[in-house]
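Peer 1: What follows is a predicted structure for the sequence shown.
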Amino acid sequence: MSHNKPLIKVFEYALNQEETGKLFFQTALQRLGMGAAVSAFRRLIAEEEKHIAFINRILDELHQGREVDPGQLQDVILEPTDYFDERAKKEFLEQCIQGSMVPDVTVFNTAWLIEKDLSEFYAGMAEKAVGKTKSALEMLSKWERQHELFFRQFRDKLSETYAQMPWGG
């Protein structure tokens, strides 16, 4: 088990970050009042729960002195999700603008930063890893990158829209 100690620390850190992200999304649900955003955040929470399950399984293997084997974790592997179809995305942005939901811009920005940090962390660790550990970290990075892109898209669009609003009411 001692040869797994550095990996255990990496995945324990990752687990903590995933749990922090999940908690943020759960808290954000209380601030968001619209169906489309609430629905998307619920799906993201479910995905974060899968990430947590994936990491917990890896940690179980490492604690037992075994190698990481993402192939053994197929039941927690996620398919890419399109959180909103194009029509729902357009409607969501229109609702944000009509409702002048500036706090939602902050929620989306914070969520983007959380996912960006995790994606970069996993990518950086994957560069240092080999074999199946590298594959597991690359999978996690890819999942987080999808979340990062989702939040960045909305953050950018909402910020651009607000910046183009007329000044002075």
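Peer 2: Thanks, I have it.
Peer 1: C-alpha only now, for contacts and for neighbours.
Peer 2: Fine.
Peer 1: name the helices or strands packed onto the longest helix anywhere in the chain?
Peer 2: If each helix of the chain is counted by residues according to DSSP state H, the longest one is helix 131-163. Other helices and strands packing on helix 131-163, by 3 or more C-alpha pairs under 8 Å, 6 or more residues apart in numbering; DSSP states H and E, are helix 86-98, helix 102-128.
Peer 1: Structure two is appended below for comparative analysis:
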Amino acid sequence: MKDIKSIFKYAMGIELQGIEFYNENAAKLSNVTGKAIFEELVDTEREHYEFLKEELEHYEKTGAIKATKEELLKRMRIERNMFEDREKSEHLKETIVESDIPDITILKMAYLIEKDAVDFYNRVASETEDENLKNIFEMLASWEQGHAALFKKEYQRRMEEYMRTPWGG
């Protein structure tokens, strides 16, 4: 396994890629709901980045992982609850379906970005013997898996609609 500093730096890069993608594509959307979803993901990915940055800085100073399993479980509950609360209050699934995302390739790219993050975080978690590091990357994988599932489902739905559309309108 690569050294922990390199792993954290790579993970931070993944989160920055997500921030950039959602930020750029939020600016392209005319639908207010679709724009809000992407803007929220910018904030979420930024929180993930800041969390990783804090862990890296702590590791560089102390040679140890800062977050305990209890802290990580609390963070997981908070993020899961925020996402579920927003989904219920704004009917997130329905509003994504109704949004004007002009090109299904945006959804595919969003899914692939999240899937790559999930794969990387799961791989790090499975290859480390450090229990705290394993817990951090399992938590990150879980968060990103929720994002990936949302985009994959919507991408598949849109592709099915596209394939049923008569050619020539």
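Peer 2: Arrived safely, thanks for sending. Everything numeric here is computed off the predicted structure, so don't read it as measured data.
Peer 1: Give me the mean distance between stretch 39-52 of the second structure and the first structure.
Peer 2: Superposing on the first structure and averaging over aligned pairs (mean C-alpha distance after the TM-score superposition for the first structure), stretch 39-52 of the second structure comes out at 0.8 Å.
Peer 1: Any chance you could list what contacts that stretch?
Peer 2: F8, A11, M12, E15, L16, G18, I19, E20, Y22, N23, A26, L140 (C-alpha atoms under 8 Å, 6 or more residues apart in numbering).
Peer 1: on that earlier part again, can you lay out the helices and strands packed on helix 131-163 of the first structure as TSV showing mean neighbour count?
Peer 2: Listed next are those as TSV, based on neighbours: other C-alpha atoms under 10 Å:
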stretch	mean neighbour count
helix 86-98	14
helix 102-128	19
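Peer 1: Save these as CSV, and put in distance to G35 of the first structure too.
Peer 2: Formatted as CSV, these follow (distance: least, C-alpha to C-alpha, whole Å):
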stretch, distance to G35 of the first structure
helix 86-98, 9
helix 102-128, 13
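Peer 1: quick one, which of those is nearest to Q72 of the first structure?
Peer 2: Set against Q72 of the first structure and scored by C-alpha to C-alpha, those come closest in helix 102-128, at 18.6 Å.
Peer 1: Can you check what angle separates that closest one from helix 131-163?
Peer 2: 150 degrees (axes from the mean of the first three to the mean of the last three C-alpha atoms, to 10 degrees).
Peer 1: follow-up on the earlier one: could you find which two of the contacts of stretch 39-52 of the second structure are furthest from each other?
Peer 2: It's F8 and A26 that sit farthest apart of the contacts of stretch 39-52 of the second structure, by C-alpha to C-alpha, at 26.7 Å.
Peer 1: Taking helix 86-98 as reference, get the angle to the longest helix of the first structure.
Peer 2: 50 degrees.
Peer 1: residues of helix 131-163 of the first structure that come out buried?
Peer 2: For helix 131-163 of the first structure, the buried set under the neighbour-count rule, 16 or more other C-alpha atoms under 10 Å, comprises 133-148, 150-152, 154-155, 158.
Peer 1: so which of the helices and strands packed on helix 131-163 of the first structure comes closest to V76 of the first structure?
Peer 2: Per C-alpha to C-alpha, nearest to V76 of the first structure of those: helix 102-128, 17.4 Å.
Peer 1: That closest one packs against which elements?
Peer 2: helix 5-31, helix 131-163.
Peer 1: In a markdown table, list those along with distance to Q98 of the first structure.
Peer 2: Conversion of those to a markdown table gives the following (distance: least, C-alpha to C-alpha, whole Å):
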| stretch | distance to Q98 of the first structure |
| --- | --- |
| helix 5-31 | 17 |
| helix 131-163 | 11 |
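Peer 1: Mind listing residues that contact stretch 113-122 of the second structure?
Peer 2: By C-alpha under 8 Å, 6+ apart, stretch 113-122 of the second structure touches 11, 14, 17-18, 137-138, 140-142, 144-145, 147-148.
Peer 1: that older thread, right, and the helices and strands packed on helix 131-163 of the first structure - which one's nearest E79 of the first structure?
Peer 2: helix 102-128 (16.6 Å).
Peer 1: tell me how far the closest one is from the chain's mean position?
Peer 2: 7 Å (C-alpha atoms, centre = their mean, to the nearest Å).
Peer 1: Tell me what angle it forms with helix 5-31.
Peer 2: Using the same axes, to 10 degrees: helix 102-128 of the first structure against helix 5-31 is 170 degrees.
Peer 1: just the buried members of the contacts of stretch 39-52 of the second structure?
Peer 2: Buried among the contacts of stretch 39-52 of the second structure (16+ other C-alpha under 10 Å): F8, A11, M12, E15, L16, G18, I19, Y22, N23, A26, L140.
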